[in-house]
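Student: Here is a sequence with its predicted model. Questions after.
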Amino acid sequence: MADNSSDNERIDFVIPWVDGSDPEWLKERNAVSSDIGKSVSSEGRCGSDSLKNGDSIEDNSGARYYSWDNLQYWFRGVEKFAPWVNKIHFVTWGHIPPWMNTDAPKLHIVNHKDYIPEQFLPTFNSNTIELNFHRIEGLSEKFVYFNDDVFLLKPAAKEDFFRNGRPRDMLAFQPVVANPANPVMSHILLNNALVLSKYFDKRENVKKQPGSYFKPGYPLLYFGYNLLELAFPLFTGFYDTHGPAAFCKSTFGKVWELENDILTQTCSHHFRGDDVNQYLIRDWQKLSGNFTPANIAEGLSYCELPGGADRAADIIRKQKARVICINDSDRVTDFEGIKNKINSAFESILPDKSSFER
């Protein structure tokens, strides 16, 4: 059962999910893409991103649909390792995994149309899905956002995400680089920094909260980044881990109030483009001092597939990290073999069904 504590004490989880092989979803996506003159890839994946390459959808008609079939392990991990969670808001276009127990007391199934303004629908844009989280009915002020490739492997306490009533995070500079392999993200990160620079002065912010930039326990690499960045008067970008992200719902409302135009522009795009994303909200929290400085990279392992498949399976089986991010890519070749390897590892530590399963 969800707890009866005050909203200030409750912590919810939010996880978006897409079934990329759902024929009705594909039909709607094809219709929208045809309207804007784009061809739709037949690649399917589970996750908040319906597209891999930003707002350009490549014709990939020979590619196979695929699903990692491991979302149940995410729920098992949460129930076993974070039983204190108040509510899980499961965000979906409308499809539900066949194994899901829709009557689970802590589960809130959220359709896009339940919280995203009608003017932005239908959407296949992860930025739209994320930037409107604060509109989810019943969402607690404190919540943690998970991608569906981020799993708990060990017990996690509330204090791992929020401390002193504020999100735990790390304030570190990291230059935005021109990455030809992912140009959309390069544009997004720079656009985020441009918005933030309207409200925060870099050097003044360092003076205002030096302990947030040079917190004992931060990785030495980021001490170095922050020291070097002091030579440059303007923001060049920020470091954000690819793991669970703790948010205050009110921060979303604040940024929407101040930057309605750019957020509306971003959300008006049916597919993800080089606008802004949820890192804007996360970095706003940090620059405004509404966070507790901590090395949140500690206990987090990141594995890129296919090359990191063996390492990922080993980390899962031996529970070497508290959290693992398993990031797949278009280069996965032996998909079935890698999927079986990863899911077998999950099954070895999470063999029992959760209350979220039938």
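Tutor: Received the coordinates, thanks. Residues are numbered from 1 along each chain as shown.

Student: make it CA atoms for all contacts and neighbour counts henceforth
Tutor: OK.

Student: Residue 306 belongs to a helix, doesn't it?
Tutor: No - under the criterion used here (DSSP: H, G, I helix; E, B strand; the rest coil), residue 306 is coil, not part of a helix.

Student: hold the first one in mind and look at this next one:
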Amino acid sequence: MNHASPAPETIAAPPVPGPGGGTGRSTAAGEPDDVREVLVDGGRRRAHVHAALTPLLARQLNLTAVTGALEAHGVDHFVVRGMDDRTPVVGVGEEDRVAALAALEKLGTAATCYVSQVLPKPPIISALRDAADPAAWADLQRARALKLTWFRVDPTARLVLGAAYGCEVEFWRPDRKADVLRAPRRNRMMPAVSMAGVPVEAGEHRFTRLASAAKPGRRFRTRPEFDHLLPDDIDFPIDVVYTWVDGADQEWQRRRADLKGEAFHAEADSESRYINRDELKYSLRSLHLNAPWVRNVYLVTDRQRPAWLDLSAGNVFLVNHDEIFTDRDALPTFNSCAIESQLHNIDGLAEHFLYLNDDMFFGRPLAPQTFFLANGNTKFFLSQNRIPLGPITSLDSPVDAMIKNNRRLVEERFGRTLTQGSQHVPYPLRRSILAEIEREFPAEHAATVRSRFRSATDLTITYSLHHYYAFLTGRALPGHVNYGYVQLAVPDLVARLKRAEARRDWDTFCINDAFSTYAQLQQQMAVLEPFLEAYFPVPSPYELAGPR
């Protein structure tokens, strides 16, 4: 099973008017508020509209519909741990085939969905047929596995979740000599289950890594063979930390002006570093959609709060600089490296957490194994850029200068020369390692803390030093994500964003800006905001209610 799931199968064009009219009115979580037709891969599909749609919710709804239909007709079944985190799988004994097909056909007649054969693989893969058509079921009487697919969309029809989240039903063959039911294909756990086994109930996290054991959800009927913790299962909490600033805040501007000094490099003090385009709102949407296993979210700010932020969700917290800086004389600070050096002091923060800038986004559903190993070790993602050897020069960018500082410490401590930075992806970190770095390099760490603006003497800890230090002490490994990076100050910005929206094949991506000025902000927002709204159309629980 891949840690990074493939992209959603499509992004819909504007909805085609259907029988329901497409009102988009809000309903209780999970309940569709309408059925409309949408264009999917050039064809029309009837889709259920959900105001609070997420990939995990689509999976839950489809699995619940299938298991509910089987239960209602008294068909013995068990949820299987399949090979794809997005696709639920249900096992049924071959002897119950007739009853199961009857139950599913009845469901298909009433549920506005599609059916397709999975095993044996049909000549046309994923050829979906209307599940209300009896002829579709007549062709499935000998199938070893089939799939029921619901198309589910948000009210704008920008987010379309279809076949990848459809529920598969597979028929397990009895082997009476061995007293087992044998699976028709591989799964993540067992090739067979006992025919005499007593059914049990297990939480959703047993069947998909998109669900968290820390967030109780519905329990599903399964077999004891599937209710086990595997060696690569992650059962520790994972939090997310953002650092955020609103550079348009006049009080913040005054504090900065009072202490502003000469920057080492023009980029270090560029106004574009502080421009607020509400990327944080959309980054949180991407988190809510694509990393539902995250426990708590911490927003580290300088006495600021986004106007749209809703703290009532219960797992999002504002953290001011003075709550985490042990050296209060270092405040106020406008140096992200100094702020990042104190993240391990956040009260209540999990040992394992992801650190994000507000311009980082989760592009599609990801398992926590993308970033961490089950033994607690972190992963890191090296960039292809190389840092020049030699001392810091006036030609070095601020980041290169800081990595050279990291390099000196790594060489002195481990005898290894680092030459690469990191990709701008969510950084997997551990509180204990950050605290250990502070103890191991006290003078350099303290100098970074006291540096109020980016300086050539700083360390860049979250971006670089943590990863190399953890790796060279046996607590991190290189990882891989399909990563995208978009620089706003490029002439083909529109084309790049259109490509990203159309393909949605990035696990994570960053929309960065180090050179633009406020004069360019309005023009960029005219392009960026529609892109982010189209890519992440579903509001997160962290947003105050407002007009869509």
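Tutor: Received it, and whenever you're ready, just let me know what you need. The structure displayed is predicted, hence computed values, not measured ones.

Student: spatially speaking, which residue is in the middle of structure 1?
Tutor: residue 147 (4.1 Å; C-alpha atoms, centre = their mean).

Student: what does it align to in structure 2?
Tutor: By TM-score structural alignment, residue 147 of structure 1 lines up with residue 357 in structure 2.

Student: Aligned to residue 91 of structure 1, what sits in structure 2?
Tutor: Under TM-score structural alignment, residue 91 of structure 1 pairs with residue 300 in structure 2.

Student: wouldn't its match be in contact with residue 241 here?
Tutor: Yes - applying C-alpha atoms under 8 Å, one finds residue 300 of structure 2 in contact with residue 241, separated by 7.3 Å.

Student: Residue 323 of structure 2 sits in which helix or strand?
Tutor: Element membership for residue 323 of structure 2 (DSSP states H and E) is helix 321-324.

Student: can you check residue 92 of structure 2 too?
Tutor: strand 89-93.

Student: Which stretch of structure 1 is that strand matched to in the alignment?
Tutor: So strand 89-93 of structure 2 is aligned with nothing, judged by TM-score structural alignment.

Student: buried residues in that strand?
Tutor: 89-93 (16 or more other C-alpha atoms under 10 Å).

Student: In a helix, the match of residue 91 of structure 1, correct?
Tutor: No - applying three-state DSSP, one finds residue 300 of structure 2 to be strand, outside a helix.

Student: And it, how close does it get to residue 473 of structure 2?
Tutor: Distance, residue 300 of structure 2 to residue 473 of structure 2, by C-alpha to C-alpha, to the nearest Å: 29 Å.

Student: do the same with residue 340 of structure 2
Tutor: On the measure of C-alpha to C-alpha, residue 340 of structure 2 and residue 473 of structure 2 end up 21 Å apart.

Student: List the contacts of the equivalent of residue 341 of structure 2 over in structure 1.
Tutor: Residue pairing (TM-score structural alignment): residue 341 of structure 2 is matched to residue 131 of structure 1. Going by C-alpha atoms under 8 Å, 6 or more residues apart in numbering, residue 131 of structure 1 touches 252, 263, 267, 277-278.

Student: and with 6 Å instead?
Tutor: residue 278 (C-alpha atoms under 6 Å, 6 or more residues apart in numbering).

Student: ok, now the one 5 residues further on?
Tutor: By C-alpha under 6 Å, 6+ apart, the contact list for residue 136 of structure 1 reads residue 115.

Student: Could you rerun that using 10 Å?
Tutor: 14, 89, 91, 108, 110-112, 114-116, 249 (C-alpha atoms under 10 Å, 6 or more residues apart in numbering).

Student: Please identify which pair of those lies farthest apart.
Tutor: Farthest apart among the contacts of residue 136 of structure 1 by C-alpha to C-alpha are 111 and 249. That separation is 18.6 Å.

Student: quick one on the thing from earlier: and the gap between the match of residue 341 of structure 2 and residue 19 of structure 1?
Tutor: Taking C-alpha to C-alpha, one finds residue 131 of structure 1 at 20 Å from residue 19 of structure 1.

Student: Distance of residue 369 of structure 2 relative to residue 305 of structure 2?
Tutor: From residue 369 of structure 2 to residue 305 of structure 2 the distance is 31 Å (C-alpha to C-alpha).

Student: same thing with residue 334 of structure 2?
Tutor: 16 Å.

Student: Repeat that for residue 447 of structure 2.
Tutor: 28 Å.

Student: and if you look at residue 504 of structure 2?
Tutor: 30 Å.

Student: and what of residue 36 of structure 2?
Tutor: 38 Å.

Student: so what corresponds to residue 249 of structure 1 in structure 2?
Tutor: So, by TM-score structural alignment, residue 249 of structure 1 is matched to residue 431.

Student: What of residue 193 of structure 1?
Tutor: Checking TM-score structural alignment: residue 193 of structure 1 goes with residue 407.

Student: In space, what's closest to its match - neighbours in sequence excluded?
Tutor: residue 418 (5.6 Å; C-alpha to C-alpha, 6 or more residues apart in numbering).

Student: just to revisit the earlier point, if I pick the match of residue 193 of structure 1, what's in contact with it?
Tutor: Counting by C-alpha under 10 Å, 6+ apart, the residues that residue 407 of structure 2 touches are 387, 389, 401, 413, 415-420, 459, 464-465, 468.

Student: Now restrict these to buried residues only.
Tutor: 387, 401, 418-420, 459, 464-465, 468.

Student: In the residues you listed, find the pair that's most separated.
Tutor: 401 and 468 (16.4 Å).

Student: Residue 333 of structure 1 and residue 73 of structure 1: what is the separation?
Tutor: From residue 333 of structure 1 to residue 73 of structure 1 the distance is 23 Å (C-alpha to C-alpha).

Student: and if you look at residue 35 of structure 1?
Tutor: Taking C-alpha to C-alpha, one finds residue 35 of structure 1 at 38 Å from residue 73 of structure 1.

Student: go on, residue 7 of structure 1?
Tutor: 28 Å.

Student: Who has more neighbours out of those two?
Tutor: Ranked by neighbour count (other C-alpha atoms under 10 Å), residue 7 of structure 1 and residue 73 place residue 73 first, with 22 against 13.

Student: Looking at structure 2, name the residue matched to that one.
Tutor: Using TM-score structural alignment, residue 73 of structure 1 pairs with residue 282 in structure 2.

Student: If anything else comes up later, I'll come back, but that's it for now.
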